[in-house]
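Participant: Sequence first, then the predicted structure, then my questions.
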Amino acid sequence: MRPFLWLATLACSLSVLGSTAFAQDYPAKTIRLVVPFAPGGAPDIVARGIAQQLGTRLGQSVVVENKLGAGGNIAYEAVAKSPADGYTLIFATTGIATNMSLFKARRYDTLKDFSPVTQVTSGPHVLVANKTVSAKNVRELVAYAKANPSKLSYGSSGNGTILHLAGELFNHKAGVELLHVPYKGASLAQTDLVGGSIQLMFSDVASALPYINAGTLRPLAVTGKRRMPLLPDVPTIAESGVPQYDIEAWFGILAPAGTPQPIVDRLNREIRATLAAPELQQRLDGLGQVVVGSSPKEFSDFLRVEVAKMAEIVKASGIAVE
């Protein structure tokens, strides 16, 4: 028995030493940061800002690769099945938590197939109304919606997206029936909102702000727990009479499960330092995103809460995506 225990201990020690040595040489080549959305959107903008700074700090190129399709599932699955060597990372959004409940046919598990590195940012959306809507605040909106079920419509970037779920959570918590109109992208929904084809939208702040400043769209409330510096006079939905309403978009970086912990820790340390860069901070502020920069353990715990939270919203709303 003693020789067996000695061999087992030796094997474990060699494995740890090998992992540490591998991490000391990391990175020795280009790192891919996969983004599950098209170029030009907020996830892509933030990812490219981080990639540029991170590459400088690591002394290797960090290349952003946009891999679209299936609500992000194509990108998430591809990274989950990549070698666990730290050279392929995923720039994840709230969808990686939501998809666990939305897509039964997905071929990855958010909580089992990834090594969380860090949550990058978090930021609320803003509920905006076309100027023809009579409601000046959420209380008036709820009162009108209850008296006129399905008369008000809200647009989103597609079924199962964070903009859709924000509306379904509002329906559930406020006890109303806003009609959901899915689009093939948030910009298309926003165009129809400005034109009056739909009345409401849960929009990212950066896209809505020019219309708010021009008086074309009216901000009714923000979706997070606290008010935003960009819109200090706009209350949260919860403080506007819809208790326990809270949903935010967030970005994070994960590696394939099994990535050596020294590499995960190195990436975490360097990415958190990157987030402190003034030029990146300014870019994030303009997008309405707040820097988080959590530890791997904190991000892992956060993901578990988000997966459960999104599952509850999906179940309550009856959303089904094939």
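Facilitator: Yes, it's here. Numbers count the residues shown, from 1 in each chain.
Participant: Every contact and neighbour count from this point should use C-alpha atoms.
Facilitator: Will do.
Participant: where along the stretch 1-150 of the chain do the strands fall?
Facilitator: Ranges of strands within the stretch 1-150 of the chain are 31-35, 62-66, 88-93, 114-130, based on DSSP state E, counting those that start in this stretch.
Participant: what sits up against the helix or strand where residue 297 lies?
Facilitator: Assigned by DSSP states H and E, residue 297 belongs to helix 296-317. With contacts defined as C-alpha atoms under 8 Å, 6 or more residues apart in numbering, helix 296-317 is touched by 97-98, 100-102, 111, 115-119, 165, 168-169, 172, 264-265, 268.
Participant: Count the neighbours of residue 232 for me.
Facilitator: 9 (other C-alpha atoms under 10 Å).
Participant: OK, contacts around it?
Facilitator: Taking C-alpha under 8 Å, 6+ apart as the definition, residue 232 has no contacts.
Participant: next one: residue 249
Facilitator: Per C-alpha under 8 Å, 6+ apart, neighbours of residue 249: 93, 94, 122, 123, 124, 125, 162.
Participant: For those, give me CSV that also has neighbour count and distance to residue 206.
Facilitator: Listed next are those as CSV, based on neighbours: other C-alpha atoms under 10 Å; distance: C-alpha to C-alpha, whole Å:
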residue, neighbour count, distance to residue 206
93, 23, 17
94, 20, 17
122, 20, 14
123, 25, 11
124, 25, 11
125, 25, 9
162, 24, 16
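Participant: biggest separation within those, which pair?
Facilitator: Spanning the widest gap among these are 93 and 125, at 13.9 Å by C-alpha to C-alpha.
Participant: Okay, one more to line up with it:
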Amino acid sequence: MNRRELLKVAATLPLAQVTLSHHAFADTAWPERNITMIVPFPAGGQADLAARPVAHALENILGKSVIVDNRAGGAGGSIGNAAAARAEPDGYTLLMTLSSLAVLPEADRLFDRPPAYEVSQFAPVARVLADPTLLAVPASAPWKTLQDFVDDAKKRPGQIPYGSSGPYGTLHVAMEMFAANAGIKLLHIPFRGAGPALNALLSGTVQALASAPGTLKQQVDDGKMRVLANWGAERIPSFPDLPTFRDLGYKDVEFYIWAGLFAQSALPTPIMTRLREAMAQAVKSPEVIKPLETAGSPVAYMDAPEFSKFVAEDSARLIAAVKKIGKVE
């Protein structure tokens, strides 16, 4: 039965049966056309790093183009997240986003703003990356160690500018978490994403940045930046000599920047199942593994059930941190 015939039959059925028939048709045919993968940041950040090789691999697996759509509207990724939340739950609009997904609605509530979206509108599909954030400064900066940085910041409260991907985005929360624990005040300069913030550090517009290893490694290897500390619980292979904040006595400073694929919570189960299968295949492909390993951010795959639990636990910790930080600009 073709689509026109199916719709004629559906018109004679009760509403529940119409809905079921429509989903059944869509489920068996998906994907019939190109898929859009929204990245709520400009190119150059962790979400974009994950999205591009994954999109290419999914194209080969699903047989349809997967178009990466960078929604560089700022607001820490809130604008792109909201656009994905409002999309039809038909599998043709996906979201590759970061851990700030859960933080941004809570930040809106802190300022008595209606949230642009709710986390409940999304269904986790797969985690792709999960890296501790690193504190980077220009290679020309006077600080050789984290203690140098802290000592200088205490002498000049509010005068050392740092960049972020926007208020309450991943890079902002990590830096404010550190600043609160160190008892220092820094100057927050928000950008439209991690890529522009990284460029600002390279140009000297800002003097510090929290970012993922994959977006920093080449710059550090080229001698353009220096890293002072690692927000993770352990040292990482791509920067084995870099101490953690815990190593340096900051026991409550721990932050990870993960990237994961999400769909709408109302996505029909058969499409979600096919998407999960495709993602499990994609993350094992050389076209995903090689570029991420080269960037210093190896695949950290989790399938939907495990990823859902991870998101819930990580979100609770980050929301608690945001409430502790309170209102900051």
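Facilitator: Sure, I can see it. Keep in mind the model is a prediction, meaning the values are calculated, not measured.
Participant: just to revisit the earlier point, same list (the strands of the stretch 1-150 of structure 1) but as TSV, adding distance to residue 308 of structure 1.
Facilitator: TSV is the format used below for those (distance: least, C-alpha to C-alpha, whole Å):
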stretch	distance to residue 308 of structure 1
strand 31-35	24
strand 62-66	28
strand 88-93	16
strand 114-130	17
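Participant: do you know which of those lies nearest residue 80 of structure 1?
Facilitator: Proximity to residue 80 of structure 1 (C-alpha to C-alpha) singles out strand 114-130 among the strands of the stretch 1-150 of structure 1, at 6.3 Å.
Participant: what is the orientation angle of that closest one with strand 88-93?
Facilitator: Using axes from the mean of the first three to the mean of the last three C-alpha atoms, to 10 degrees, one finds that strand 114-130 of structure 1 and strand 88-93 are set 30 degrees apart in direction.
Participant: how far does strand 114-130 of structure 1 sit from the chain's center?
Facilitator: Put simply, strand 114-130 of structure 1 sits 5 Å off its chain's centre (C-alpha atoms, centre = their mean, to the nearest Å).
Participant: What helices and strands are in contact with that strand?
Facilitator: Strand 114-130 of structure 1 sits against helix 186-195, strand 200-204, helix 205-214, strand 217-222, strand 248-256, helix 261-274, strand 290-291, helix 296-317, with contacts defined as 3 or more C-alpha pairs under 8 Å, 6 or more residues apart in numbering; DSSP states H and E.
Participant: relative orientation of it and strand 248-256 in degrees?
Facilitator: Going by the same axes, to 10 degrees, strand 114-130 of structure 1 makes 160 degrees with strand 248-256.
Participant: buried sites along strand 114-130 of structure 1?
Facilitator: Buried residues in strand 114-130 of structure 1, defined by neighbour count with 16 or more other C-alpha atoms under 10 Å: 114-130.
Participant: got it, and stretch 137-152 of structure 1?
Facilitator: Buried, per 16+ other C-alpha under 10 Å, within stretch 137-152 of structure 1: 137, 138, 139, 141, 142, 144, 145, 146, 152.
Participant: Name the surrounding residues that touch it.
Facilitator: Residues contacting stretch 137-152 of structure 1 (C-alpha under 8 Å, 6+ apart): 135, 174-179, 198-200, 220-221, 237, 240-241.
Participant: Format the helices and strands packed on strand 114-130 of structure 1 as CSV; extra columns: distance to residue 57 of structure 1.
Facilitator: Output for these, formatted as CSV (distance: least, C-alpha to C-alpha, whole Å):
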stretch, distance to residue 57 of structure 1
helix 186-195, 34
strand 200-204, 30
helix 205-214, 28
strand 217-222, 35
strand 248-256, 17
helix 261-274, 7
strand 290-291, 19
helix 296-317, 19
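Participant: Deepest-packed of the ones you listed, please.
Facilitator: Highest mean neighbour count among these (mean count of other C-alpha atoms under 10 Å): strand 200-204, with a mean of 28.
Participant: Just give me the residue right at the centre of structure 2.
Facilitator: residue 98 (1.5 Å; C-alpha atoms, centre = their mean).
Participant: What sits closest to that residue if chain neighbours are left out?
Facilitator: residue 259 (4.6 Å; C-alpha to C-alpha, 6 or more residues apart in numbering).
Participant: distance of the counterpart of that neighbour in structure 1 from residue 230 of structure 1?
Facilitator: Mapped onto structure 1 by TM-score structural alignment, residue 259 of structure 2 lines up with residue 251. Distance, residue 251 of structure 1 to residue 230 of structure 1, by C-alpha to C-alpha, to the nearest Å: 19 Å.
Participant: do the same with residue 115 of structure 1
Facilitator: 33 Å.
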